[in-house]
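**Student:** Sequence plus predicted model, see below.
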Amino acid sequence: MPGRVVPGSAIVEPVVDIHLDPAWIDRALRADVAEGLTSQPKELPPKWFYDDRGSELFDQITRLPGYYPTRREREILEREVDVIAERSGADTVVELGSGTSEKTRIVLDALAATGRLRRYVPFDNSEATLRNAAAELAEAYEGLAVHGVVGDFEHHLGHIPDGGCRLMMLLGGTIGNFPPAPRKDFLASVAATMVPGDTFLLGFDLVKDHDRLIAAYDDPEGVTAAFNRNVLSVINHRLDADFALDQFEHEARFDPDEEWIEMWLRSRCAQQVTIRGLGMTVDFAQNERMRTEISAKFRPENIGPELAGVGLAMERLWTDARGDYALTLSRMVEGR
């Protein structure tokens, strides 16, 4: 079939746009660290987990026995991908927080089978991870145009290339990393990039037994603990700080009022940390906790109204067989 994207040898060289240059990253990190370490309680944004090492660690987390979201999401994708491909009508896939793009192949294969697939746009903040995934997919799909964007969710969604009929995707439950107000702002920003005909495939981790939730964020292998402490390594490296990683204990908690998991780093002792790049010192009391991530869990009946609040009409909601996880497909409300 002319123009069909199938596995083969004809490779289109990927294009990668870089919006996170070293100066931008330095300014953003400085501002976040200065604000977060002088807050009460102390807090660091989870986006700073994801340097190249952090991306590797997170990929390991997704393969751990207790980390169910990846497997549940894959179950839904494999079962419903033909419906997703049909209802989206897409020839372009735009993946926010693309990472290694492993699950993406399920969607790309389904669209390739329709003969429509033309372009894949991965958006991620790790340049190395994005470039590796882009090269692999360009090689795997003959004629596939890969146009990567290295950027930040809060600042660079406007740089996503337009054109074609696009299926936007945010998988892995990443939407849960936003508290309610920033989450609404983010979803509104995504909706603002969409045009009539575009659709949005979005993954939500659902509320469930608290022990299972905590186990997913505190594995006995210690991979999540290493991932959590990696944010301190990023600050040490980029801001010439002297965090002693072994003096901070990883903790995961469930907040039943907010219905989210929180990840914290607890100081094992009273200590002072110097951040020479900022000209500041920070005191930690023994057992003082610093929050590094939230991961909100959702109830299916609340998802549609939340999407509607930013002008997105939910067309379908699917869950896995156990009801652990949900995928939704939505599109812009006509006339908005």
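**Tutor:** Received the coordinates, thanks. Residues are numbered from 1 along each chain as shown.
**Student:** Please count neighbours and contacts with C-alpha atoms only from this point.
**Tutor:** OK.
**Student:** Can you name the next helix or strand after the regular element (helix or strand) spanning Leu265?
**Tutor:** For Leu265, the element it lies in under DSSP states H and E is strand 260-267. If you walk from strand 260-267 toward the C-terminus, the next helix or strand you reach (DSSP H and E) is strand 271-275.
**Student:** helix or strand right after that next one?
**Tutor:** Defined by DSSP H and E, the subsequent element after strand 271-275 is strand 280-284.
**Student:** Could you identify the helix or strand that succeeds that next one?
**Tutor:** Following strand 280-284 toward the C-terminus (DSSP H and E): strand 289-296.
**Student:** How are the helices of the stretch 51-200 of the chain distributed by residue range?
**Tutor:** In order along the chain, the stretch 51-200 of the chain carries the following helices (DSSP state H, counting those that start in this stretch): 52-61, 69-88, 104-114, 127-140, 180-193.
**Student:** A further structure is provided below for comparison with the first:
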Amino acid sequence: MTGRFELNRRLSDGYFTDTLHTDVLKGLTGRPKSLPPKWFYDARGSELFEEITKLPEYYPTRAEHSILAVRCDEIASATGARTLVELGSGSSRKTRMLLDALLRHGTLESYAALDVSADALREAGDRLCREYPDLKVTGCVTDLDSDLGLPDDAPGPRLVAFLGGTLGNLDGDARPAFYAALRGELRSGDALLLGADLVKDPAVLVPAYDDAQGVTAEFDKNLLRVLNRELGARFDPDAFEHAAVWNEGEERVEMRLRSRIAQTVELPALEAAAEFEAGEEMLTEIAVKFRRESLTAELARAGFGLSHWWTDEEERFALLLAEPVRDGRSPM
């Protein structure tokens, strides 16, 4: 407890170490190599991502912000939420528009932030407590891949926000599992506010993940520094180059680290080593882009009905409001 901010941990003390070991052994000792993007986000990685959101090439944050600025009061009126729950909240920077709108609407009582980073939750939570002294603010350290951890004791209805296009980090197998877990925790009257980046010209998409200043490259390589610190690994970040590629078939941007040379990287904590051929790539993040028809269909298969779909003026990004469908009835 820090002031009025309450931070809860739903994960065991050794959870992150055990999960990192499992992910690295699975992802780096075979081919093709890959690691989940959650390992980007130590303190330095979080700082770099905040820098990325302000880059001229990185349009998603600005596009989503523009939609929220216009639609936040409509969202508040449509949901009447007494609790706002944010998944993968990070700095909670965009959350203020929703908080302000729900407070203007007269319904909001509490805000619950869920994130993998305790540091990010603590910093954002303390700040929000100062800015909103009458609001109950809680944080929950959890891994959204395995445990959503929605606060079941929070007053309803609850509005669950999953913003920033983070849904795109989940592939076609992981998204149904995520929807099912979320659908299982929602109650009558709850709603889902989902941010989704849309399919567009690769000439716009790719630079958003490979900026001219090299901030995204530094963010990508920070993953190697995390492995060095946590596993005693011996990655040389300069021996890898960052690449962003548009995968047309999967309609997604893929971030990769490409080995400049043939090399063997020791992983002492795992008593293992990762072998890289010259030019071999390690997939570090996917960013799936969506179309309205297919996204609406996959939500429907998971038991969600779309009630609102909003885009920015250039139709680059979508913000949608969905509700759990019961007894075959849609909110539309």
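**Tutor:** Now that the structure is in, tell me what you want to look at. The shown structure was predicted, so the numbers you read here are calculated from the model rather than taken from an experiment.
**Student:** before we move on, the earlier item: out of the helices of the stretch 51-200 of the first structure, which comes closest to Asp218 of the first structure?
**Tutor:** Ranking these by their distance to Asp218 of the first structure (criterion: CA to CA) puts helix 52-61 first, at 10.1 Å.
**Student:** so where is that closest one in the second structure?
**Tutor:** Under TM-score structural alignment, the match for helix 52-61 of the first structure in the second structure covers residues 43-52.
**Student:** Over to stretch 132-147 of the first structure?
**Tutor:** Residues 123-138 of the second structure are matched to stretch 132-147 of the first structure when aligned by TM-score structural alignment.
**Student:** who touches stretch 227-246 of the second structure?
**Tutor:** Around stretch 227-246 of the second structure, the neighbours that count as contacts under CA atoms under 8 Å, 6 or more residues apart in numbering are 202, 205-206, 209-210, 217, 220-221, 224-225, 252-261, 265-270.
**Student:** Then stretch 63-75 of the second structure?
**Tutor:** Among residues not part of stretch 63-75 of the second structure, those counted as contacts by CA under 8 Å, 6+ apart are 94, 97-98, 101-102, 105, 164, 195, 310-312, 316-319, 321.
**Student:** Just among these, which is most surrounded?
**Tutor:** For the contacts of stretch 63-75 of the second structure, the largest number of neighbours (other CA atoms under 10 Å) sits with Phe317, at 28 neighbours.
**Student:** what residue lies at the spatial centre of the second structure?
**Tutor:** Thr166 (3.6 Å; CA atoms, centre = their mean).
**Student:** quick one on the thing from earlier: just the buried residues of the contacts of stretch 227-246 of the second structure.
**Tutor:** 202, 205-206, 209-210, 217, 220-221, 224-225, 252-260, 266-267 (16 or more other CA atoms under 10 Å).
**Student:** Do I have it right that Phe317 of the second structure meets Leu194?
**Tutor:** No. Contact criterion CA atoms under 8 Å: Phe317 of the second structure and Leu194 do not qualify, at 10.8 Å.
**Student:** Please identify which pair of the contacts of stretch 63-75 of the second structure lies farthest apart.
**Tutor:** Maximum pairwise distance among the contacts of stretch 63-75 of the second structure (CA to CA): 28.6 Å, between His105 and Arg316.
**Student:** any idea how far Val231 of the first structure is from Thr129 of the first structure?
**Tutor:** Between Thr129 of the first structure and Val231 of the first structure the distance is 17 Å, computed by CA to CA, to the nearest Å.
**Student:** what's the answer for Thr174 of the first structure, then?
**Tutor:** From Thr174 of the first structure over to Val231 of the first structure (counting by CA to CA), the distance is 17 Å.
**Student:** any idea how far the residue mapped onto Ile76 of the first structure from the second structure is from Trp310 of the second structure?
**Tutor:** Residue correspondence, TM-score structural alignment: Ile76 of the first structure in this structure matches Ile67 in the second structure. Using CA to CA, Ile67 of the second structure is found at 7 Å from Trp310 of the second structure.
**Student:** and if you look at Tyr179 of the second structure?
**Tutor:** Applying CA to CA to Tyr179 of the second structure and Trp310 of the second structure gives a distance of 20 Å.
**Student:** can you check Thr29 of the second structure too?
**Tutor:** Taking CA to CA as the measure, Thr29 of the second structure falls 43 Å from Trp310 of the second structure.
**Student:** just Val226 of the second structure next, same as before
**Tutor:** As defined by CA to CA, Val226 of the second structure lies at a distance of 37 Å from Trp310 of the second structure.
**Student:** cool, Leu270 of the second structure as well?
**Tutor:** When CA to CA is the yardstick, Leu270 of the second structure and Trp310 of the second structure sit 47 Å from each other.
**Student:** cool, Ala120 of the second structure as well?
**Tutor:** Computed as CA to CA, the Ala120 of the second structure to Trp310 of the second structure distance reads 29 Å.
**Student:** what's the closest non-adjacent residue to Ala322 of the second structure?
**Tutor:** Once its chain neighbours are removed from consideration, Ala322 of the second structure has its nearest residue in Leu306; the separation is 4.4 Å (CA to CA, 6 or more residues apart in numbering).
**Student:** What is the aligned counterpart of that neighbour in the first structure?
**Tutor:** In the first structure, the residue equivalent to Leu306 of the second structure is Met314, according to TM-score structural alignment.
**Student:** Thought Glu306 was touching that match, still the case?
**Tutor:** No. Contact between Met314 of the first structure and Glu306 fails when scored by CA under 8 Å: they sit 9.7 Å apart.
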